[in-house]
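In: test case, fold it:
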Amino acid sequence: MLLIPPPVRPDPEHVPTERELREDLACAYRLLAHFGMTDLVYTHLSVRVPGGHGHQFLVNPYGLLFEEVTASSLVMVDADGVALQRTTWPVNPAGFVIHSALHRGAPRAQCVMHTHTLAGMTVAAQAGGLLPLNQMNMELHDRVAIHEYEGIAAMDNLEERDRIMRDMGDRCAMIMRNHGLLTIGRTVAEAFYWMYYLEQSCRIQVAAQSTGAPLSLPPPAVVERVRGQASDSPVKGWLPWQALKRKMDREQPDYRD
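Out: Okay, here's the model as predicted:
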């Protein structure tokens, strides 16, 4: 029988160390690979590192599969995606355009996650956006921004960062039209929580639509009530995050290397 001690509740005022952030972000990369939410070596997860001079973030080295990312392989970059440390792997500054927009302008965007999943891209191609088909979808009601497609994010269109920030507002998630999904969080745990359930919501929607049966949409008052029942705690997503880290510690402990 596996005996697991109950986790100690976190201190919302705790400022994580760089090592803690490296391990959490590497764990998130492995989990996205585990749950089938990757696009080969493309897309990024990033986290702000407190202290230092100016804005500093950890991001994946360009060319590694998510399942290969480790804590030590993550690269420190500045707000423009330029590496601040010696690395044998390149960094994709163009891929960091989306992340830098939110890290710069959204106070709660300590961690930013961006994916290109089949379900996410399918919903991103639909005019109606995310529908309130399930309580997972309803928790995200009015928490999901929409950003219209402007082409592949690149360093030659830095003005898009302002529009991404404007469109996100005070929300925690975004559907990028004809592109993919994006979430932010005050912690890696929170950003992962929103990404996991945004992805699940998209999968539910695509599956429900694929049946061809009429869709059942709850009354707006019910949707609002469910949305209000979901907490917005500073430690959002912390409890499942502890369970997921235990899973990775059992199955892929090298993420901490």
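
In: only C-alpha atoms for contact and neighbour calcs from this point on.
Out: Noted.

In: now do the SS call for the residue nearest the centre of the chain.
Out: With distances taken as Cα atoms, centre = their mean, residue 113 lies nearest the centre of the chain, 2.7 Å away. Put simply, residue 113 is strand when judged by DSSP: H, G, I helix; E, B strand; the rest coil.

In: kindly report the same for the one 10 residues further on.
Out: Secondary structure assignment for residue 123 (three-state DSSP): helix.

In: tell me the angle the longest helix along the chain makes with strand 111-115.
Out: When the chain is parsed with DSSP state H, its longest helix is helix 188-210. Helix 188-210 runs at 30 degrees relative to strand 111-115, counting by axes from the mean of the first three to the mean of the last three Cα atoms, to 10 degrees.

In: now do the helix or strand just after helix 188-210: everything it contacts.
Out: Next in sequence after helix 188-210, counting helices and strands by DSSP states H and E, comes helix 220-229. Helix 220-229 is touched from outside by 132, 135, 138, 139, 140, 141, with contacts defined as Cα atoms under 8 Å, 6 or more residues apart in numbering.

In: which of those residues are buried?
Out: Neighbour counting over the contacts of helix 220-229 (16 or more other Cα atoms under 10 Å) leaves 132, 138, 139, 140, 141 as the buried ones.

In: quick one: those as CSV, columns for secondary structure and distance to residue 222 too.
Out: What follows is the buried ones among the contacts of helix 220-229, written out as CSV (DSSP: H, G, I helix; E, B strand; the rest coil; distance: Cα to Cα, whole Å):
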residue, secondary structure, distance to residue 222
132, coil, 10
138, helix, 9
139, helix, 11
140, coil, 13
141, coil, 11
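
In: what would those residues look like in CSV with distance to residue 148?
Out: Putting the buried ones among the contacts of helix 220-229 into CSV (distance: Cα to Cα, whole Å) gives the following:
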residue, distance to residue 148
132, 21
138, 22
139, 23
140, 19
141, 19
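
In: before we go on, could you also do this sequence so I can check it against the first one:
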Amino acid sequence: MHIPSLKDQVSADEWQLRCDLAACYRLVAMYGWSDLIFTHISARVPGPEHHFLINPYGMMFDEITASSLIKVDQDGNKLSESPLPVNRAGFVIHSAIHAVRDDAQCVIHTHTRAGVGVSAQRNGVLPISQQSMFVLASLAYHDYEGVALHDAEKPRLQDDLGMANFLMLRNHGLLTVGASIPDAFLSMYTFESTCQIQLAAQSGGAELGMIAPEILGSAAEALRAQTSGMGGAFAWPALLRKLDRVDDSYLT
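Out: Now for the predicted structure:
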């Protein structure tokens, strides 16, 4: 599908945001977290309007480009031209979060087998891995209400998320928010790894050892140390180099 370039039609800041968000879509596809065309990643455009970018409904994640991303307002009106629509369920979830979390530039939502598998477990994420300690430091849960098509679910979604950065959508999947696209991506990488490790550990059938609460409490300090205080930005350049070695067409 040919999408005309928007590079000369948007601000430099918006173009950079589009490039980073398109890269995020390609990386999610590369790591096997996509669900055909049915999940979503959004990024808030700088400014007071709460406009955000989201994928056109009908494109695979490994096709997303900077110019193909659709800019929408809080009512779901398209503010950039696209021959494709915006997924209603994606809009409901992402608009709900962007409306109340000014600190959340990026929201990533996935339906991976590991994520859905753990979301179906009554006890959710267990403190059994190093990865889980970072998730448990800022984790919330939202009960399943069916496919997220209705605005009536927004207040409950907002209340359940609160100021957490990890949200387990029960019987549904995973969601992360971040102050930047790299932060949200690193959080999702950690969340997904946590779920994969938990299912692998449970499949062994042995009794699971739990991490002590006092160690769990050191997660924030450990994350700062591991990323030199940079969060997701510490790993992002390497991720972009990895992506560029495969396909840099997301930059168009």
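
In: equivalent range in structure 2 for the longest helix of structure 1?
Out: Per the alignment by TM-score structural alignment, helix 188-210 of structure 1 matches residues 181-203 in structure 2.

In: check the mean deviation of the matching stretch from structure 1.
Out: With mean Cα distance after the TM-score superposition for structure 1, stretch 181-203 of structure 2 departs from structure 1 by a mean of 0.5 Å once superposed.

In: same check, this time on stretch 15-28 of structure 2
Out: Mean deviation of stretch 15-28 of structure 2 relative to structure 1 after superposition (mean Cα distance after the TM-score superposition for structure 1): 0.4 Å.

In: so where is that stretch in structure 1?
Out: Against structure 1, stretch 15-28 of structure 2 falls on residues 19-32 (TM-score structural alignment).

In: how about residue 51 of structure 2, what's its match in structure 1?
Out: Aligned partner of residue 51 of structure 2 by TM-score structural alignment: residue 56.

In: leaving out the residues flanking it, which one is nearest to that match?
Out: In space, and not counting its chain neighbours, residue 56 of structure 1 is closest to residue 78: 4.8 Å by Cα to Cα, 6 or more residues apart in numbering.

In: now do the contacts for residue 64 of structure 2.
Out: By Cα under 8 Å, 6+ apart, the neighbours of residue 64 of structure 2 are 22, 25, 26, 55, 250.

In: secondary structure element holding the first one?
Out: Residue 22 of structure 2 is part of helix 12-30, with elements assigned from DSSP H and E.

In: which helix or strand lies directly C-terminal to that helix?
Out: strand 40-44.

In: rewinding a little: please point out which parts of the match of helix 188-210 of structure 1 sit buried.
Out: 181-198, 201.

In: ok, now stretch 166-180 of structure 2?
Out: Here stretch 166-180 of structure 2 shows 166-180 as buried, counting by 16+ other Cα under 10 Å.

In: next one: stretch 15-31 of structure 2
Out: For stretch 15-31 of structure 2, burial by neighbour count (16+ other Cα under 10 Å) applies to 15, 17-29.

In: any idea how far residue 203 of structure 2 lies from residue 112 of structure 2?
Out: 17 Å (Cα to Cα, to the nearest Å).

In: what of residue 19 of structure 2?
Out: 24 Å.

In: residue 163 of structure 2 now?
Out: From residue 163 of structure 2 to residue 112 of structure 2 the distance is 24 Å (Cα to Cα).

In: more neighbours, these two?
Out: residue 112 (19 against 16; other Cα atoms under 10 Å).

In: nearest residue to the more buried one other than its sequence neighbours?
Out: residue 33 (5.6 Å).

In: which residues does the one you found contact?
Out: 110, 111, 112.

In: swap the cut-off to 10 Å and go again
Out: Applying Cα atoms under 10 Å, 6 or more residues apart in numbering, we find residue 33 of structure 2 in contact with 25, 27, 39, 61, 109-115, 188-189, 192.

In: now swap in residue 167 of structure 1 and tell me
Out: 144, 145, 146, 147, 148, 161, 174 are the contacts of residue 167 of structure 1 under Cα under 10 Å, 6+ apart.

In: which of the residues you listed fall within strands?
Out: Judged by DSSP state E, the contacts of residue 167 of structure 1 include 144, 145, 146, 147, 174 as members of strands.

In: now the two most distant members of those.
Out: Farthest apart among these by Cα to Cα are 144 and 147. That separation is 10.0 Å.

In: mutual contacts of those two, please.
Out: Joint contacts of residue 144 of structure 1 and residue 147 (Cα under 10 Å, 6+ apart) are 167, 168, 174, 175.

In: from what I can see the second one touches residue 106, true?
Out: Yes - checked against Cα atoms under 10 Å, the pair residue 168 of structure 1 and residue 106 is within contact range at 8.3 Å.

In: measure the residue nearest to residue 112 of structure 2 to residue 62 of structure 2 for me?
Out: 11 Å.

In: what helix or strand is residue 76 of structure 1 on?
Out: Short version, using DSSP H and E: residue 76 of structure 1 is in strand 75-77.

In: can you name every helix or strand that that strand contacts?
Out: Packing partners of strand 75-77 of structure 1 (3 or more Cα pairs under 10 Å, 6 or more residues apart in numbering; DSSP states H and E): strand 45-48, strand 57-59.

In: let me know which of those strands is the nearest to residue 214 of structure 1.
Out: strand 45-48 (36.7 Å).
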